[in-house]
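**Student:** Mind folding the following:
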Amino acid sequence: MASEDLLQVMDLEPPMGDLSTGNRLDSARSVWTTRRSGEVGMPKKRIVHQRVVRLHGPARLQRIGLRPAPGFHKCGSRLDHDWITAFRVLARVEGRWTEVLSKSGLSRPRTTALRWFRLPGHVVDGVIIELRGCGIDGGWTGWNLATGALVLEGERLAPLGPRFERRLAVTAMTLDQMPRGITARVADGCVRFTTKNFGVGFRLDRPAFSFLGLGSEEPARVATNLLLTNPVKCDQGLQFHGVGEPPRMAPAVRCDQIGSVTVEGPKVTYEVQTGAQRYRMVWTVASAGLSLQVVREGERSEQAWHSAAWTMGFSNAVAASHAVGNVRTDGETGGMSVPVWINAPGFGTWLLTSDDEAAAVRCESRRHDGINLVELKVGERPGREGWHRLVAGRHEATFSLRPVRPPQPLRRGTPAVVRRALERTYYVAPTFRADIGSLSNSGVSMLCPICMDTWSAVLPRLDLRAGQEAGPTGDELMRISIERWLWDGPGYAAGILSRNGRFHAADDEYLMTGAAALRGIGDYLTQAATAGWYREYRQVIRTKIDQARARDLDGDGLIESRYRTGVSGTGQWSTCWADVMSFGWKCAWSNAILHGALRALATGVTRFGDDELGQELETWRKQLHAAYRPAFWNEATGWLAGWRCREDRLHDYAFLPVNGAAIQEGLLDVAEGRAVLRRLLAEAERVGMPDPALGLPLNLWPVPDEDRADILQGYPFGYYQNGGRTHSQSRRLVMALYTVGMQREGDQLLRQLCGGFATASTFGGNQSGVDWRAWDDAPCGYEGLLTDQFGLLEAILWRWAEPAQV
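**Tutor:** The predicted model follows:
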């Protein structure tokens, strides 16, 4: 065959026209890695990205080319072009992985032309290109760079594997003796069981689910399929693609299996042989849940690009599902130890357990494919470079999958709507992604340390273990998220940005990111950190504090952004969470959070005997406190403005969360805080703010185009961040009411906000837009679910939890 770019080779497609699957031989993926020699300033473990070539047979490598490409998209900023500074190429030669090229210290390219590197002319049957360093984000190489910066020239010496699909033989079908509470029927090539709380369907042609419904929160929702299905593509069930060969059990084109399926009452048994691996999988349906017994027998050990004894591929358009568990930091990212909670917001939560050593779980979100994967593995070991080894011999594990309800740590007398709201959001609040090793904006979105103060206000108060001793805790989820930020892991409004060829921390533009992350660290130090953890991270924390201090550009104690000036007409993005509003220079919201962060940090470091740093932080806090009101008080309105721009003008549009945060964090005294809140509530009534069941607007007055980022200009008041309603950041106003003793008003607002949670009408599937609502209730959001929405649990637990839970 002729020389070609092996990263552009398409696999075979089914003969189905517009239902093409887009299969390729190459793939981008992320892996955990440790520091290598010469990698200075890197964490002990971090996530890097690879580009792999899953060859179907031998190929001869020739050369690799590098070029600039889009870097990690931090959102709310320009998409900078990054470049590779360090990489290595691993190739499998005669069954052994060999490093055939390694480069580091590569300079910034002067042009967009490819820079070529000659490769040894080995005959290989698999390639891994691992990006270990890049110009902007250092050691945290990203998916965009891996998919856009590389060309790999070589000559394939073998054709693509042929299309090859076999069906299982149905050897028994008996449904006439079903246990009480379970119904079953056969239709569309599947057998489907329904119970009070869930429904499950099994394909008869291959080992896979056809349907998975959950109605533990709302019985009617049991009829909705949570899985992503497609007539010619099956992302469910048994999957296997060995290194150096065509896929054997793939979503499309190839289903190389021999075996049978039997259905005997509530028991479905698959007996499948695929290559050197033989599986016996027995699913048992009971009214309380499902169990899966897997026996895998391998004639020999095999390396696989992708392997799962059973896959559940959830449609993220139906629900922004996410799995929560203890992360394993080896091999391909996404590995977790059981137990694991699988949350389908609005539908309920599955608890996945196993007591067997051979059992493992891996989870991955593929936003671009509309799917979130939960993979069950048996007798596999993660390879350091990201592949998976199926160990030879007999391996057995039993998994349990059952619907669970969260605890109800609320006092007697809690309003029913509040109790229902907590029930529907308790397990949803930790929006976690194992494949990025962090809490995130949602189970389908990116990590966002700008929300760290929200997480620290809620997650440590939740009992996430549901009686499972080995389960995760809110403090543990906080820890790993904090560590990634401390080591400059990129994310939304986090990491490194560039401007005119010069680099700076994203926190210099998004002041709130640094403030919120420091608040999360302060709370973690105060509540959960060990002395050993503080010793390990003290210097990195100190560096982050010093960087924040350096953002006080005029010495008044408040931090400012030299890049985002807040000047009308500039069309700039924001310094805070409201990213398409032109908050800038002195940001009242970010500085309010920073005030709370300094107080928490001072308490936290003093807990570990760091009295000198604690006093330094307290001195800074007092200075910020003294400067805050004079900087942001608006005499004309009797409340705080949103920002004071570089031209020394106040920008005030009756911002509810800004005033709420300042009052909650103690920047106004109780009497004045109470007066401010009464004025804002009166103004909300005057302008006709709708029922808060679907959320609160950030601002009660329209923000003109000249004070909005370019992307929001031209849209009417009530649309998205310009007056749109959301539960995100609503906790601040409710907590402010409680802070100043306005309990009646706080209770009323909390009950109203809980109405949207109780009906699950304010969070939904990816890109459903229900995370924001116009004043006529029309969706005007984007994600469908935002992690900040569940900050309201702080107010629920503060007001109504049993004393031990507060």
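**Student:** drop to CA atoms for contacts and neighbour counts, all remaining ones
**Tutor:** Will do.
**Student:** Check which helix or strand the closest residue to F763 other than its chain neighbours maps to.
**Tutor:** Using CA to CA, 6 or more residues apart in numbering and skipping residues adjacent in sequence, the residue nearest F763 is L785, 4.8 Å away. Under the criterion DSSP states H and E, no helix or strand holds L785.
**Student:** Near L785, how many other residues are there?
**Tutor:** Residues near L785, counting by other CA atoms under 10 Å, number 32.
**Student:** That one: what's it in contact with?
**Tutor:** Counting by CA atoms under 8 Å, 6 or more residues apart in numbering, L785 touches 320, 442, 762-766, 769-771.
**Student:** And Y534, by the same measure?
**Tutor:** Taking CA under 8 Å, 6+ apart as the test, what Y534 contacts is 525, 608.
**Student:** Apply 10 Å and report the result again.
**Tutor:** Contacts for Y534 (CA atoms under 10 Å, 6 or more residues apart in numbering) come out as 525, 540-541, 604-605, 608.
**Student:** which among those end up buried?
**Tutor:** 525, 541, 604-605, 608 (16 or more other CA atoms under 10 Å).
**Student:** For the residue nearest to F763, give its distance to P430.
**Tutor:** 12 Å (CA to CA, to the nearest Å).
**Student:** Helix, strand or coil: sort out L464 for me.
**Tutor:** With DSSP: H, G, I helix; E, B strand; the rest coil as the basis, L464 sits in coil.
**Student:** Give me the number of neighbouring residues for it.
**Tutor:** For L464, using other CA under 10 Å, the count is 21.
**Student:** mind listing what it touches?
**Tutor:** Taking CA under 10 Å, 6+ apart as the test, what L464 contacts is 324-325, 341, 406-407, 426-427, 430, 471-474.
**Student:** ditto for S481
**Tutor:** 432, 436-440, 447-449, 452, 455, 475, 489, 517, 520-521.
**Student:** thinking again about what came up before, tell me which of the buried ones among the contacts of Y534 is nearest to P382?
**Tutor:** Using CA to CA, I541 comes nearest to P382 of the buried ones among the contacts of Y534, at 32.2 Å.
**Student:** Would you mind measuring from that closest one to M249?
**Tutor:** For I541, the distance to M249 equals 47 Å [CA to CA].
**Student:** again with Q805
**Tutor:** For Q805, the distance to M249 equals 48 Å [CA to CA].
**Student:** Which one of these two is surrounded by more residues?
**Tutor:** The neighbour comparison of Q805 against M249 (other CA under 10 Å) goes to M249, with 27 against 14.
**Student:** got a list of what the more buried one touches?
**Tutor:** By CA under 10 Å, 6+ apart, the contact set of M249 is 164-165, 206-207, 234, 237-242, 255-257, 274-275, 306-308.
**Student:** To compare with the earlier structure, here is another sequence to fold:
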Amino acid sequence: MSQDLLSLADLEPPMGDLFTNRRLDAGRSVWTRPLPGETGVPKKRIIHQRVIRLHGPVRLGRLGVRRGPGYHKCGSRQDLDWVTGLRVLAWSGGRWRVLLQRDALQPGVPGAVAWMRLPRITTTAVIIELRRSGIDGGWTPWNLAMSAFILEGEPLTPLAPRSERLLEPGVISLRNLPVGVRAELVNGEVRYRTRDFEVGFALGRPGFTHWGLQIEDRAQAGRNVLATRPPLFSQGPQLHPLGCAPVLAPAVRCDLSGTVAVNGGTVTYEFQAGGQHYRLAWEVRPTGLRLKAQRVAKQAMLAWHSAAWMIGLRNSAAPSHVLGRLLETGETGAVALPALLTLPTFGSWKVESDSPKGWARSDCFRAHDLNTLELKVGEERTPEGLYRLPAGTHRAMFTFTPQRPAELLAESAPAVARRALARTQWVALTFRTDTATLSNNGASMHCPICMDTWAAVIAPQGNLLPDLPAAEFLRHSLERWLTGGPGYAAGRLLQDGSSHDADDEYLQTGASALRGLGSYLRHHATPAWFREFRPVILEKLRAARDRDLDGDGLIESLHRTGVSGTSQWSTCWFDVISFGWKDAFANAILYGALLELTAGLRRFNELEQAEKLSGWAGWLRANYRDTFYNKATGWLAGWRCREDKLHDYAFLPVNGAAIAEGLLSPDEGRAILQRLLAEARRVGLPDPAGGLPGNLRHIPDHDLSDIIQGYPLGYYQNGGRTHSQTRHFVMALYRCGLNREADRMLKRLCAGFAAAKVFGGNQSGVDWRYWDDRPCGYEGLLTDQFGVLEAICWRWGRPREG
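**Tutor:** Predicted coordinates for the structure are as follows:
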């Protein structure tokens, strides 16, 4: 009987309403190159697949395609995207066979399904590649891949039965522990404790039960960063061969036979599963962990999912991220070792391998509160996104060492600044390996509107590891933006049946990305990199110039007017405030971008372009003050709307950015800052340890989007305290010689970082606070918070060589 194969569910544990949501289909992301005849797409990009991981044969029927939600770029709306290019692969005769390939598909009627016949073959695996979409082109969205397709077919075999097995216990002895290591047996695990970390090992099946790190804060002792919700066990070895049910999976199936032994500080798992023989020996030392991993197989295997060891991390404890050299083939998220695994508020692990056969992969499952780190032994990535496990014996030794960042501050720096930087230096590099870009955090959206912040915090960091400069993560993020990769407030937005650049609405996205690009060109880019991206860089500059709609040097948005009562979203980072038309914040960032780009282009002898940008910067500066200065308050307003009215609520970051970038004279900047400081005292600004408000005066509902209307001053973006975007105000104070005020404020901002009071687990809300210190945020950690590192390193950093 024919049915939608993409709707098939796997078996659930027989334990009530646990909702593990185990499915046969899955969404995945893979690196790809253009196919023959596939034009107008980047030479490398990430696309999304919808795969069906069958337990046995099915007979295929037809493929249905419909419109579906696209990349959710903007909180104010969700665009319906459509498939314009696809490819369907099926496993047949020991190889992938292309069943269907289409390009230039039409959008179709919303709600209607377009059906395409497939060859009536029998197969055990299908990959549907979403290669191009109507809105975002070659960078295809996950949401559309998961909603656009119906795959009809007839299953010929039932689901594989549940099959969970336990290891046989061998010798379990805690005698002869290494000095500095304590251990106990409790609740089916052996738990080790050292001064710097804790780790627990399950005795019934291979995997961690507990993982803690307290190198930053001893109060973290006892806290577990792992995802451990029964009956899901997102830990230890994973194996799902092509064409059959999973062998080792987080639920329902752990079909292995073998033993576990404990000898002092060594835990050894030896077992067979799915034709693989594993020997995994973990050694616990006071200085870290070591895994001697061996995999032996008589025959090669192709697998949907495979890992010698997986660590499932709970993002509500710490939104982790991995910093390593990307391996840009096959399924995304692969990194070479060594790499850094950063757990905000806990610290970082340096992960190493003694062999290239040992590498790692990181992935994010936000809806499941889960990030993963997988260790691979002798596995080969395939272009389709699977893993080939060659026959033979494969070994690698992995080490995990608690790691602290290098000291960047001078010895004379205040202790609170040194501690603040130690706790945030690597946290600030919120990179997602699975999407190849810096993001809100390691389990959140991509946000190129923060490119200027990333450039600022990367500048002083140098190499994180040998041959791994921090600037690599800025490069990856820029390449994604330059080649059309979507993100929050970035990519293409749909209106009246056609799409336009999101930078036309979110003016600050383009300005911030150009600011980051200017910094990269000035300090990091190679001639080869510039040659490769020169055409698209020039196109981005042309598009930015076209946003000056009335020839005054300032950019404007036709789509977001800033008119009171429209409930529109923003043109800048403060996305739920109705900034619009002429945006003082976005234009201040743009001015800095033009100066950086001028210097960067001159470095590559692009003198004509540099001269044009220099002239544009001068014209923007000449008109900026008169456009935004509010005589009634004595400082700059936030925006001038399409009705030519100023909207002014004492915005600290807006005034700070304009002054720090040099749009006002030092004397006038100093006077404005003094007035704002006086206003802060008048309204009773709380301790900056919890951050600064974006605005000192309450914004009425008529200048807010609907989502934030009805709240008091101090809630979220309407005056809530946050470290996000505060760097501008602090840097402005220093620029105007108000060093005492700047030092006092910066030290208190550092205090919030030093105590990890203002960043934490996802959905903790501590990234924003009411004036009485109650959390009122949403993520728990926002990448923009760490822009303060620019001020810390500028004020107290070690002198740079040269």
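**Student:** TM-score of the superposition?
**Tutor:** Laid over one another, the chains give 0.99 as their TM-score (TM-score structural alignment, normalised by the length of structure 2), with 802 aligned residues with a CA RMSD of 0.9 Å.
**Student:** which of the contacts of L785 of structure 1 has the most neighbours?
**Tutor:** Going by other CA under 10 Å, A320 tops the contacts of L785 of structure 1 with 32 neighbours.
**Student:** which residue in structure 2 lines up with that residue?
**Tutor:** The equivalent of A320 of structure 1 in structure 2 is P319 (alignment by TM-score structural alignment).
**Student:** residues contacting its match?
**Tutor:** Neighbours of P319 of structure 2 in contact, by CA under 10 Å, 6+ apart: 225, 313, 342-345, 364, 366, 369-371, 427, 430, 441-444, 760-762, 779-781.
**Student:** Buried members of those into ChimeraX, please.
**Tutor:** A single ChimeraX command selects the buried members of the contacts of P319 of structure 2 (16+ other CA under 10 Å):
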select :225,313,342,343,344,345,364,366,369,370,371,427,430,441,442,443,444,760,761,762,779,780,781
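**Student:** what residues are up against the closest residue to V377 of structure 2 other than its chain neighbours?
**Tutor:** For V377 of structure 2, ignoring the flanking residues on the chain, the nearest one in space by CA to CA, 6+ apart is G358 at 4.8 Å. Listed by CA under 10 Å, 6+ apart, the contact set of G358 of structure 2 reads 293, 308, 336-338, 352, 375-379, 394-398.
**Student:** cutoff 6 Å now
**Tutor:** Applying CA atoms under 6 Å, 6 or more residues apart in numbering to G358 of structure 2 gives the contacts 376-377, 396.
**Student:** now these in a markdown table, with distance to R727 of structure 2?
**Tutor:** As requested, the contacts of G358 of structure 2 are exported to a markdown table (distance: CA to CA, whole Å):
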| residue | distance to R727 of structure 2 |
| --- | --- |
| K376 | 40 |
| V377 | 44 |
| A396 | 44 |
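**Student:** all strands for the stretch 1-150 of structure 2, in order.
**Tutor:** 3-4, 25-32, 45-65, 68-69, 80-81, 83-92, 95-102, 114-117, 122-133, 149-155 (DSSP state E, counting those that start in this stretch).
**Student:** tell me the most buried of the ones you listed?
**Tutor:** Neighbour counts (mean count of other CA atoms under 10 Å) averaged over each of the strands of the stretch 1-150 of structure 2 peak at strand 122-133, with a mean of 24.
**Student:** So which residues make contact with the top helix by length along structure 2?
**Tutor:** The longest helix of structure 2 (DSSP state H) is helix 607-628. For helix 607-628 of structure 2, the surrounding residues in contact (CA under 6 Å, 6+ apart) are 553-554, 591, 594, 598, 601, 636-637, 663.
**Student:** residue range for that helix in structure 1?
**Tutor:** Aligned by TM-score structural alignment, helix 607-628 of structure 2 falls on residues 611-632 of structure 1.
**Student:** buried stuff in the matching stretch?
**Tutor:** Under the neighbour-count criterion of 16+ other CA under 10 Å, stretch 611-632 of structure 1 has 614, 617-621, 623-625, 628-629, 631-632 buried.
**Student:** how big is the offset of it relative to structure 2?
**Tutor:** Following superposition, stretch 611-632 of structure 1 is found to deviate from structure 2 by 0.4 Å on average (mean CA distance after the TM-score superposition for structure 1).
**Student:** now that stretch, how far from the centre of its chain.
**Tutor:** 34 Å (CA atoms, centre = their mean, to the nearest Å).
**Student:** for stretch 737-755 of structure 1, same thing?
**Tutor:** Distance of stretch 737-755 of structure 1 from the chain centroid (CA atoms, centre = their mean) equals 30 Å.
**Student:** what's the residue most central in space within structure 1 in contact with, if anything?
**Tutor:** Structure 1 has S440 as the residue nearest its centroid, 3.4 Å off, counting by CA atoms, centre = their mean. For S440 of structure 1, the contacting residues are 431-432, 446-448, by CA under 6 Å, 6+ apart.
**Student:** Let me know the closest of these to Q8 of structure 1.
**Tutor:** Nearest to Q8 of structure 1 among the contacts of S440 of structure 1 is M446, at 26.7 Å by CA to CA.
**Student:** Now do that closest one against L227 of structure 1, distance only.
**Tutor:** M446 of structure 1 sits 22 Å away from L227 of structure 1, going by CA to CA.
**Student:** repeat for P159 of structure 1
**Tutor:** For P159 of structure 1, the distance to L227 of structure 1 equals 33 Å [CA to CA].
**Student:** neighbour count winner among these two?
**Tutor:** A side-by-side neighbour count of P159 of structure 1 and L227, using other CA under 10 Å, places L227 first with 24 against 13.
**Student:** one step back: what's the closest of the contacts of S481 of structure 1 to V31 of structure 1?
**Tutor:** Using CA to CA, the contacts of S481 of structure 1 come closest to V31 of structure 1 at I436, 9.4 Å.
**Student:** and that closest one, how far is that from G714 of structure 1?
**Tutor:** Counting by CA to CA, the separation of I436 of structure 1 from G714 of structure 1 is 36 Å.
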